[in-house]
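Colleague: predicted model and sequence below, questions to follow.
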Amino acid sequence: MSTPTLHHTPSASTETVDERLIENRARSVGHLFRDRVAATPDSEAFRFAVGETWEGVTWSEVQQTAYRLAAGLIALGVGPEDRVAIASSTRYEWALADLAVMCSGGATTTIYPTTIAPDVAYILANSGSVVVFAEDDEQVTKLWERRVDLPGLARVITFDGASDGEWVLSLRQLEQMGAELLATNPGAVDERIDALTPDQLATIIYTSGTTGRPKGVRLDHNAWTYQAAATDAIGILSPSDLQYLWLPLAHVFGKFLLTLPLQCGFPTAIDGRIDKIVDNLAVVQPTFMGAAPRIFEKAYARITMMMKAEGGLKEKLFKWSVSVGRDVAAMRARGEEPTGMLATKIGLADKLVLHKVRERFGGRIRFFISGSAALNTDVAHWFDSIGLTILEGYGLTETSAASFVNRPGSNRIGTVGWALPGTEARIAEDGEVLLRGPGVMEGYHNKPEDTAEAKDADGWMHTGDIGELDANGYLKITDRKKDFFKTSGGKYVAPSLIESTFKGLCPYVSQFVVYGADHNFVTALVTLDADAIADWADGHGISGDYRTIVTSPQAREMVQMYVDTLNVNLNRWEQIKKFVVLDHDLTVEAGELTPSLKVRRKVVNEKYGDVLDALYTG
């Protein structure tokens, strides 16, 4: 481990923080939930899709169901800190299951629904999970396949799958068991909540380790209640907000956004279907949404390509409006408002173009929150120009998601903003970002050596990210420490920044992976977005399936043009000298992307190493 230097995060002098919210935070997630129900029992808590319509439930209705499910878990023998896993996509039942675990005194273990059966078995065995909530028959089948490896797994509760009445129960059957327990012991769940302590285990979230085996990050109740209270304390959200939540709840960012409404009291529309995001935004009309950068990149590419396809006056008007919007956004970032001719221009631009773009996102968005990977600054500026602010934030699974975040009135594009109150940051001598605070993990489950390597004796979490803190407390992440590589010429290359820049230049790209460790020049692996490249092909008279299009000379020439543009602003040793365009995209199912759509660099480099190495021969 490197030795920390004394570069502390400066306080954000312009920010008003309600410290009382942090000091008086709930003792546990169970307490937080119960307090929310008591404060606003008849307010809307969740909204979820049933067919083509959306239904809402109040906090008191959520409590009734969650308590019955929690009592059902107690009836099954779930005790304090016993692990209960959830293997499901993002949906209302996920939230109910998690609340039930929290209120029963158990600890939630999260599993992505795309996880293959052997890895599911490893996570369940390593965590010691005694019950699993499984979304459907597909998830249940994985458990049947590995049941012999899971002697400690007592029951499976399925949301939509078939019940056998013995090992596999339906959600309704669990709820009925809980109702019967509460009929004889009405205080069973409240007694479990009363007994919860801040340092009690609340969640184990598994994150990929360098050896390939995932590591279970242990987060206690205090981590979650701190994150919620600290976010509430900076005053960026209120009960009048409406969240749209699609992110994987097995991911720490999604889990954080599920905990936040318990503190702030706003309702959440929940639907994990990525292909429904745009349609749902128009119907739900949320005021904020968290997302991974890929969602913003795709929206930016789609809209700009649509305008380019229109051509003529429409395209010119669109470009003019965005240009005016960018000038106004720059003024507002300085705390100024447009006057005179610029005020007239932005009024016209907004009336003719910009408000129509905002309406595609529901028309009520106050801001987006971007996390889990770096957001391209050109994409961020474009959204800002049309009146859709993206607040980039930063955190790790090991820091329970939110450590830094930009603020609506002090958003600085290209940074991840200020630290949440109560979180400390330092920059080590080698540039690594170190974090300390209530949100930092207890440690890795059953991995004391890995814990000691990541978290030092003084409580500083070594993030593995390289960053810079400016005098005003804004943090800029420049790359992952382990992703840096050295060319054979001895020059260091930061691939993430190059990759993010290219995604802002090329609207047709899906993934751009920079490669070149120990080689004499840098190369890249390129994949193209299926929808974007199909539109491009139509406009260039190219027919055929995806493979035919992306392997065509015209597609390669197009990519080369954008690579040339990229190279103009790179150091000579960073420039992409050669690249290969794959005939297929990277996918979550193939293990090449995480469920939050980040590239698994080690997997990609190993899988396509021969293809990339071939660029250095001949």
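Modeller: Arrived safely, thanks for sending. Residues are numbered from 1 along each chain as shown.
Colleague: alpha carbons only for contacts and neighbour counts from here, please
Modeller: OK.
Colleague: list the buried ones in stretch 40-48?
Modeller: Residues of stretch 40-48 classed as buried by neighbour count (16 or more other CA atoms under 10 Å): 40, 41, 43, 44, 45, 46, 47, 48.
Colleague: next, the contact list for the closest residue to residue 465 other than its chain neighbours, please.
Modeller: Once flanking residues are discounted, residue 465 sits nearest to residue 480: 4.4 Å by CA to CA, 6 or more residues apart in numbering. By CA atoms under 8 Å, 6 or more residues apart in numbering, the residues touching residue 480 are 464, 465, 466, 496.
Colleague: next, residue 364: secondary structure please.
Modeller: With DSSP: H, G, I helix; E, B strand; the rest coil as the basis, the three-state label of residue 364 is coil.
Colleague: now for it: which residues touch it?
Modeller: 285, 286, 287, 358.
Colleague: tell me, how many residues neighbour the residue nearest to the first one when sequence neighbours are not counted?
Modeller: The one in question is residue 285. Excluding its sequence neighbours, the residue lying closest to residue 285 (CA to CA, 6+ apart) is residue 362, at 4.2 Å. Using other CA atoms under 10 Å, the number of residues around residue 362 comes to 19.
Colleague: where's residue 362 relative to residue 149, distance?
Modeller: Residue 362 is 47 Å from residue 149, where distance means CA to CA, to the nearest Å.
Colleague: the strand of greatest length in the chain: what's the following helix or strand?
Modeller: In terms of residue count, the longest strand belonging to the chain (DSSP state E) is strand 461-469. Later in the chain than strand 461-469, the nearest helix or strand by DSSP states H and E is strand 475-480.
Colleague: how distant is that following strand from the center of its chain?
Modeller: A distance of 17 Å separates the centroid of the chain from that of strand 475-480, by CA atoms, centre = their mean, to the nearest Å.
Colleague: summarise which helices and strands whichever helix or strand comes after that strand is packed against.
Modeller: Next along the chain after strand 475-480, taking DSSP H and E as the criterion, comes strand 485-486. Judged by 3 or more CA pairs under 8 Å, 6 or more residues apart in numbering; DSSP states H and E, strand 485-486 is in contact with strand 492-493.
Colleague: ok so, going back, possible to save the buried residues of stretch 40-48 as a markdown table with secondary structure?
Modeller: Converted to a markdown table, these look like this (three-state DSSP):
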| residue | secondary structure |
| --- | --- |
| 40 | coil |
| 41 | coil |
| 43 | coil |
| 44 | strand |
| 45 | strand |
| 46 | strand |
| 47 | strand |
| 48 | strand |
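Colleague: returning to what we had before: what sits against the residue nearest to residue 285?
Modeller: So residue 362 contacts 281, 282, 283, 284, 285, 286 (CA under 8 Å, 6+ apart).
Colleague: helix, strand, or coil at the first one?
Modeller: Following three-state DSSP, we place residue 281 in the helix state.
Colleague: okay, now the one to match up with it:
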Amino acid sequence: MLAFALVAGSVWVVLELSSTFMEKMQSRDLLLGLQLPELDDLGQFLRSLPTSTLLGLGALTAVLAYWISTRPRPITPPCDLRLQSQEVQMEDGARRSMMGDSSTLLSHYHEDAKTMYEVFQRGLHITGDGPFLGSRLPNQPYKWLSYREVSSRAEHLGSGLLSQGCQPNPDQFIGVFAQNRPEWIISELACYTYSMVVVPLYDTLGPDAIRYIINTAEISTVICDKAQKAAVLLENVQRGETPGLKMIILMDAFDTQLLEEAQKCSVHIRALRDVEALGREHYRKPVPPGADDLSIVCFTSGTTGNPKGVMLTHGNVVADFGGFLKVTDKVIFPNQDDILISFLPLAHMFERLIEAVVICHGGRIGFFQGDIRLLPDDMKALRPTIFPVVPRLLNRMYDKIFSQANTSLKRWLLNFAAKRKGLEVCRGVIRSDSVWDKIFFHKIQASLGGRLRMIITGAAPASPIVLDFLRAALGCQVYEAYGQTECTAGCTFTTPGDWTAGHVGAPLPCNLIKLLDVAEKNYFAAKGEGEICVKGPNVFKGYLKDPVRTAETLDADGWLHTGDIGKWLPNGTLKIIDRKKHIFKLAQGEYISPEKIESIYIRSEPVSQLYVHGDSLQSCLVGIIVPDPEVLPSWAQKKGFGGCYDELCGNKEIKKAILDDMVRLGKASGLHSFEQVKDIHIHKEMFSIQNGLLTPTLKAKRPELKEYFKTEIEQLYSNISM
């Protein structure tokens, strides 16, 4: 009996191994020529073996059987990763996704969710009295509002707005001026329930931009969180700068002084709960919007000029997140057990889109406390499964991990473990229970709650080195998206199973992408390079009351011209290689793209921020560098330098070492000599929104940087010419 069991087990193992081998080879030819022994001969051979040998064989069989049954399975990609997009005939070289109907672009994923109102109703139907929106006080657990509670509050708030004179149609714009919190979503849903349009405001836009938005969008009602913001809005009215603003609704408590100031300029101040109570008394049935109705006007900050009001319909948003669902539906489909941590500004479409995906499937959204420094504590308390991030945060995570590995041996072991686990990732295996996780990465994963299954990064290019490491260390699927507000949020996305870095994925099934020649930079579509253009149901309708800038961005055939320069890779994915804007010539006539150079130099370990400068009167480039306060001391110590952050920033030898490291990276990345900076200035203070050097989306404001560092730049050029 024992011999029979061992034989059966051995045969099963052989068959399993043969099956696996055949799957890998995708052919039977190799096995056809093998002369396998008959089972009678095999049985006779086994019976001739001593008992100890049979027991050893049985143990080996058991181990092999266990390994085969428990070995990690790779993710099955939804398409051939060697061909992730295909060219579309009669579309001037445009490419589309390999997923979905090849004859049409995806406009929605769920038949019962074609507007943002229906998206919420679908989530409500799935989860009902289950948790939806969560918030917490310091050192307290999360408290949750249910889908049904939020539905009632949204209808009551919307009815209250109508009772105050707002109209239930897409011509009614409602401003929302608040940090991420449950009332933000309730206000948004109140607007959608009665076909009104949301216009997000955020204080990092600056006072001039807020006045411009209120006047351009003709906003008469603003819902805001804090009395301080309401006071700023009232000051604008008192100065006659926003005469159309008539009502401010406050989420937080306010005092009588604010009421008195409001009365002076005939502005009504209401508490959010009071407006909800009014709506409960004067309830109005929902007036749902259509797919072609406006849902949101999202003003983008830009680096120059007034902000542009991107007009997005309900259909735009639904198409964009439908494209995301189509790409990932066979691998990691959202469900009501998912929890998203909300900390990226809701005024930006990237965050709004991911939250819409969660809402549509009855999942939960937990809000951070409002202080980014407390985000790790919020992550541990919430234990999210979905984590939308920007590359800057990933860089900080990466730097912090390695700064805590404070010896060369620890860093070597960390890199070794990441590379070994990275081999699994390259084979499509994503898990958090390997020996490498248990020894090296468990604490990192636990610091993010320990339940993450999806990280999505967008808004800026991510470092390949950082992505590769975190895909191994975090034990979850890490996706990279590319897009801009004008295409709702994303137009390309990582294909599940393709965990290679250095590209932004393939086109989403909701849009086409083509490249146009940029002759002045020697980029030609015939060579697979050029300006990225997007067309599809996720592309915006234009800028609010701005036909000139609309025509500059959206051509007559419906193609959105992004200003980014991309390159098609052989597998059909897109790589961002340059930026059309901010291109300038040096004195000798060479074209320079500073953002491309900055994207290379930022990989230097001690560099946190930088600004590369040049102009047509100079023959070379210079740079302004802000070192990372957490990384510079340890990096300098490895180079043999000591001192605090301020002392190191003033050390000429440290400056030279940083410059040498940047030039080394430039050479390794193929920069021409004229594209390398010749000298740098070390600046101790970070570029920020507050000091006016970054946009609210954390992009460099190049004209402001040029003016801010005018003296330092002149001194750098003076030193070079000496």
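Modeller: Received the coordinates, thanks. Keep in mind the model is a prediction, meaning the values are calculated, not measured.
Colleague: got a TM-score for the two of them?
Modeller: For this chain pair, the superposition-based TM-score is 0.89 by TM-score structural alignment, normalised by the length of the first structure; 594 aligned residues with a CA RMSD of 2.8 Å.
Colleague: how far away is the residue nearest to residue 465 of the first structure from residue 315 of the first structure?
Modeller: Residue 480 of the first structure is 38 Å from residue 315 of the first structure, where distance means CA to CA.
Colleague: same question, residue 335 of the first structure
Modeller: 30 Å.
Colleague: more crowded one of these two?
Modeller: Neighbour comparison, residue 335 of the first structure and residue 315: the larger count goes to residue 315, with 17 against 10 (by other CA under 10 Å).
Colleague: you'd agree the more buried one is in a helix?
Modeller: Yes: secondary structure assignment (three-state DSSP) places residue 315 of the first structure inside a helix.
Colleague: need the contact list for it.
Modeller: 307, 308.
Colleague: what about it, distance to residue 303 of the first structure?
Modeller: Using CA to CA, one gets 11 Å for the distance from residue 315 of the first structure to residue 303 of the first structure.
Colleague: check residue 105 of the first structure too.
Modeller: With the distance defined as CA to CA, residue 105 of the first structure ends up 47 Å from residue 303 of the first structure.
Colleague: more neighbours: which of these two?
Modeller: residue 105 (32 against 13).
Colleague: would you agree residue 491 of the first structure is in contact with residue 571?
Modeller: No: Residue 491 of the first structure is not in contact with residue 571 according to CA atoms under 8 Å; the separation is 10.2 Å.
Colleague: which one's more surrounded, these two?
Modeller: Neighbour totals were compared for residue 491 of the first structure and residue 571, and residue 491 leads with 14 against 9 (other CA under 10 Å).
Colleague: now which residue in the second structure aligns to that one?
Modeller: Counting by TM-score structural alignment, residue 491 of the first structure corresponds to residue 590 in the second structure.
Colleague: can you tell me which of the contacts of residue 364 of the first structure are in helices?
Modeller: Mapping those onto helices (DSSP state H) picks out residue 358.
Colleague: can I get the contacts of residue 364 of the first structure in TSV including neighbour count and distance to residue 309 of the first structure?
Modeller: Formatted as TSV, the contacts of residue 364 of the first structure follow (neighbours: other CA atoms under 10 Å; distance: CA to CA, whole Å):
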residue	neighbour count	distance to residue 309 of the first structure
285	19	28
286	24	29
287	20	30
358	18	20
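Colleague: got JSON lines for the contacts of residue 364 of the first structure, with distance to residue 487 of the first structure too?
Modeller: As requested, the contacts of residue 364 of the first structure are exported to JSON lines (distance: CA to CA, whole Å):
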{"residue": "285", "distance to residue 487 of the first structure": "49"}
{"residue": "286", "distance to residue 487 of the first structure": "47"}
{"residue": "287", "distance to residue 487 of the first structure": "46"}
{"residue": "358", "distance to residue 487 of the first structure": "44"}
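Colleague: of the contacts of residue 364 of the first structure, closest to residue 425 of the first structure?
Modeller: residue 287 (30.1 Å; CA to CA).
Colleague: now do the contacts for that closest one.
Modeller: The neighbours of residue 287 of the first structure, taking CA under 8 Å, 6+ apart as the test, are 241, 242, 243, 364, 365, 366, 367.
Colleague: from residue 514 of the first structure, how far off is it?
Modeller: Separation of residue 287 of the first structure from residue 514 of the first structure (CA to CA): 36 Å.
Colleague: kindly report the same for residue 533 of the first structure.
Modeller: Residue 533 of the first structure is 21 Å from residue 514 of the first structure, where distance means CA to CA.
Colleague: of these two, who's got more company?
Modeller: residue 514 (26 against 19).
Colleague: what about the residue mapped onto that one from the second structure, helix or strand, and which?
Modeller: If you follow residue 514 of the first structure across to the second structure using TM-score structural alignment, you land on residue 612. Residue 612 of the second structure belongs to strand 607-613 when assigned by DSSP H and E.
Colleague: figure out how far the helix or strand following that strand is from the centre of its chain.
Modeller: Going down the chain from strand 607-613 of the second structure, the next helix or strand is strand 621-627, by DSSP H and E. Centroid separation between strand 621-627 of the second structure and its chain, computed with CA atoms, centre = their mean, is 27 Å.
Colleague: so which residues make contact with strand 621-627 of the second structure?
Modeller: Strand 621-627 of the second structure is contacted from outside by 606-614, 649, 674-687, 713, 716-717, using CA under 8 Å, 6+ apart.
Colleague: next one: stretch 151-163 of the first structure
Modeller: Stretch 151-163 of the first structure has contacts (CA under 8 Å, 6+ apart) with 93, 124-125, 128-138, 140, 166-171, 174.
Colleague: show me which positions of that stretch end up buried.
Modeller: For stretch 151-163 of the first structure, a neighbour-count test (16+ other CA under 10 Å) marks 153, 154, 155, 156, 157, 158, 159, 161, 163 as buried.
Colleague: between the residues you listed, which is closest to residue 440 of the first structure?
Modeller: Residue 440 of the first structure lies nearest to residue 153 out of those, by CA to CA, at 29.1 Å.
Colleague: counterpart of the closest one in the second structure?
Modeller: Superposed on the second structure with TM-score structural alignment, residue 153 of the first structure falls opposite residue 245.
Colleague: what does residue 393 of the first structure give?
Modeller: Matched to the second structure by TM-score structural alignment, residue 393 of the first structure sits across from residue 481.
Colleague: in three-state terms, label its match for me.
Modeller: strand.
Colleague: ok, now which ones touch the residue lying closest to it once chain neighbours are set aside?
Modeller: Excluding the flanking residues, the one nearest residue 481 of the second structure by CA to CA, 6+ apart is residue 493, at 4.5 Å. If a contact means CA under 8 Å, 6+ apart, then residue 493 of the second structure has 324, 327, 479, 480, 481, 482, 504, 505, 506, 507, 508 as its contacts.
Colleague: ok, the residues you listed in the first structure: which stay?
Modeller: On the basis of both residues aligned by TM-score structural alignment, their matches' CA atoms under 8 Å, what survives of the contacts of residue 493 of the second structure in the first structure is 479, 480, 481, 482, 504, 505, 506, 507, 508.
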